[in-house]
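Q: Provided below are the primary sequence and the corresponding predicted coordinates.
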Amino acid sequence: MRVFVTGSTGWIGSATVDELLGSGHQVLGLARSDRAAAALAAKGAQVHRGDLDHPASFREAARAADAVVHLANKHDWADQEGGDRAERAAVEAVLDGLEGSGKPFVIANGLSGLVRGRPALETDASPEVGPAADRGGSENLALESAARGVRPIAVRFAPSVHGRGDWGFVNWLTAAARRHGVSGYVGDGTHEWSAVHVTDAARLIRLGLEHAPAGTRMHAVAEERVTTRAIAEALGTALSLPVAPIDPADAAEHFGVVGHFFGQTLTGSADLTRTLLSWRPTGPTLLEDILGGAYTTDTSDHGKDA
């Protein structure tokens, strides 16, 4: 298949491009900068210049492809409403291009906010509906497109998609530990996160693209429960820093944006995903990655122009 990938030089997108190319697919990657374009070309992928703020710039690329994987997101915490609008407009542009084709469309989401008090299941519908919702209600918008002749598939990522070069949540926790000279956890550290290695997440995307029926919700979860205290302790060991609890009232100041998430339990089950697609994660665990030095190098600018 010729697969159009947005977010193709981001953290998960880069691994997905590698997975697709390694499995014999052709890749057309959306790039908004010269650096991103060069990175794609170096891998043997084709380049389509454009960005999320101009969805018309990639509507025809989606139409011409055999499949679309939408991983790009602005991640602008200072303007979440603007990011939500951009996300919805991007999905609308892709759906306009794919309507009536029967082609697969994989769209990214997270486990955060799906349910409270238990692990999220693939059968749990996202509560985010409509343009004013988180991420512009894009998951539901995409899944509803089955009625428009599209094969939509949602992939929901664990809060930690980890690995060497990760610039997401665990990298932010690492930066906070270095900044304050202590690896912290919120409260008593019994909050839990799910986790998945980035290569396992990329393989799941490829399997879903190839085999998942329309309307499938996939959970990229290899480990269902890792305590936040265990994460902090592993970071403390890797960075040779003391480990200490952080008062929940001080979490935002200590950790920054990630403090809000680190003080929550964010877990999901992937039992149905594994059964449907015969997906068996093989990458290292989150704690193995941390203790193995995956977060001892600063990657704070990785993927910024993806």
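A: Perfect, I can see it now.
Q: from now on I want contacts and neighbour counts done on CA atoms only, so please keep to that.
A: Will do.
Q: quick one, strands of this structure?
A: 2-6, 26-31, 46-49, 67-70, 104-110, 151-157, 160-162, 183-186, 192-197, 216-220, 223-227, 243-246 (DSSP state E).
Q: got another one to weigh against that:
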Amino acid sequence: MNDRSTGTDTDADVDTDTHPHPNTDPGTVFVAGSTGVLGRRLVTRLSERGHDVIGLVRDDRGASLVRERGGEPRRGDVLERESLESAASGADVVIHAATAIPTDGKPSAADWERNDRVRLEGTTNLLDAAESIGADRFLLQSIVWVARQHDGRPFDEDAPPNPDRTTRSALEAERLLESTAQTGGLDAVTLRCGWFYAHDAAHTRQFGRLLANGRMPIVGGGLLGREDATLSCLHVDDAADAFAAAAEGEETGRYHVVDEKPTTFASFLRTFADRLGASPPRRLPGWLVRPLLGRASVRLLTSSMPTTNDRFRAAFDWEPSVPTVEVGLERVIDRWLEEGSLRERRTDGGYEWTDE
């Protein structure tokens, strides 16, 4: 699940342990969503690679976060069209990395409506700003499960889309970008990312806490919950590197950005629990937990979305530094230990949260 990122901060620092790749012809990149879980990394990565980075912010805290990562903060909001032209002025590349994916246990209709606005209205406003300032390139963050197939079979970028209530606005934003690019000459790139996770992603932290306390079930499909969905995942560090590579590249179009090995939700949680030294999670059918999690969350966790990064790797200078969730979850827990969120229990070698 992608983390909330409309221009407000989430709750932890970002990894900066990947190798910078200086650009031989650095330009100015404008990042909407610069203080979110992806955006913070983007400001860092692009600055490391020699770019001048402008980060869209809405408050002083956001401005400090952007400055700390080597960027120039400018005030504005993707939902306020008049604020964007001056904020993005001078940018060669515009990146729409702002989202408002709900992080509550059971999102409301209003939560999803705000996400729709950020995706669609935000794309409209940013495209207008990009045209006004004469930007050359526009990158849009989307999600691979907008095109997951009814029968769960593998799919690629050419597969017919299969949106639901929660992904329809992502598809509409993709189509708006493609239409604008065709008529306006803007180089357009849509990066459909896999299921995000990282030490500072809200859902990852929620899952970690629940697993450590034995309260996170495996949500499965079917009458007894024994049918597992295959997920295409992506550590957010690799997502940031992918956007940086696409900002510097020349290819356009729609690409899937995921790690090297799809996994099931059951395997993800079992691996996570094992790394935490927690009890294996029990299995519950989706229909039983739907009243608690909501229809959208259950569908996400019980509907397969197997795809690959083949097309993106062929087009751009990128490969994932976190090839599997097994490697990624080790990174997540290492960061929690480093920052002091977790500590080892003396009794059994497992881990516990320090603020509980």
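A: Ah, there it is. Here the structure is a predicted model, which means the values were calculated and not measured.
Q: so which of the strands of the first structure comes closest to residue 83 of the first structure?
A: strand 104-110 (13.6 Å; C-alpha to C-alpha).
Q: helices and strands around the closest one, which ones?
A: Strand 104-110 of the first structure is packed against strand 67-70, helix 138-143, strand 151-157, helix 198-211, with contacts defined by 3 or more C-alpha pairs under 8 Å, 6 or more residues apart in numbering; DSSP states H and E.
Q: turn these into JSON lines, including distance to residue 49 of the first structure.
A: Shown next, in JSON lines, are these (distance: least, C-alpha to C-alpha, whole Å):
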{"stretch": "strand 67-70", "distance to residue 49 of the first structure": "15"}
{"stretch": "helix 138-143", "distance to residue 49 of the first structure": "23"}
{"stretch": "strand 151-157", "distance to residue 49 of the first structure": "24"}
{"stretch": "helix 198-211", "distance to residue 49 of the first structure": "23"}
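Q: okay if I get the strands of the first structure as CSV plus distance to residue 96 of the first structure and mean neighbour count?
A: Compiled in CSV, these are given as follows (distance: least, C-alpha to C-alpha, whole Å; neighbours: other C-alpha atoms under 10 Å):
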stretch, distance to residue 96 of the first structure, mean neighbour count
strand 2-6, 14, 25
strand 26-31, 17, 25
strand 46-49, 18, 18
strand 67-70, 12, 26
strand 104-110, 12, 23
strand 151-157, 13, 26
strand 160-162, 30, 26
strand 183-186, 44, 28
strand 192-197, 32, 25
strand 216-220, 20, 27
strand 223-227, 36, 19
strand 243-246, 47, 18
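Q: residue 277 of the first structure is nearest to which of the ones you listed?
A: strand 216-220 (9.2 Å).
Q: by contact count, what packs against the closest one?
A: strand 151-157, helix 198-211, helix 271-277.
Q: and the last one, which stretch of the second structure?
A: Aligning helix 271-277 of the first structure against the second structure (TM-score structural alignment) gives residues 310-316.
Q: for the matching stretch, which positions count as buried?
A: By neighbour count with 16 or more other C-alpha atoms under 10 Å, stretch 310-316 of the second structure contains the buried residues 312, 313, 316.
Q: leaving out the residues flanking it, which one is nearest to the first one?
A: Meaning residue 312 of the second structure. residue 255 (5.6 Å; C-alpha to C-alpha, 6 or more residues apart in numbering).
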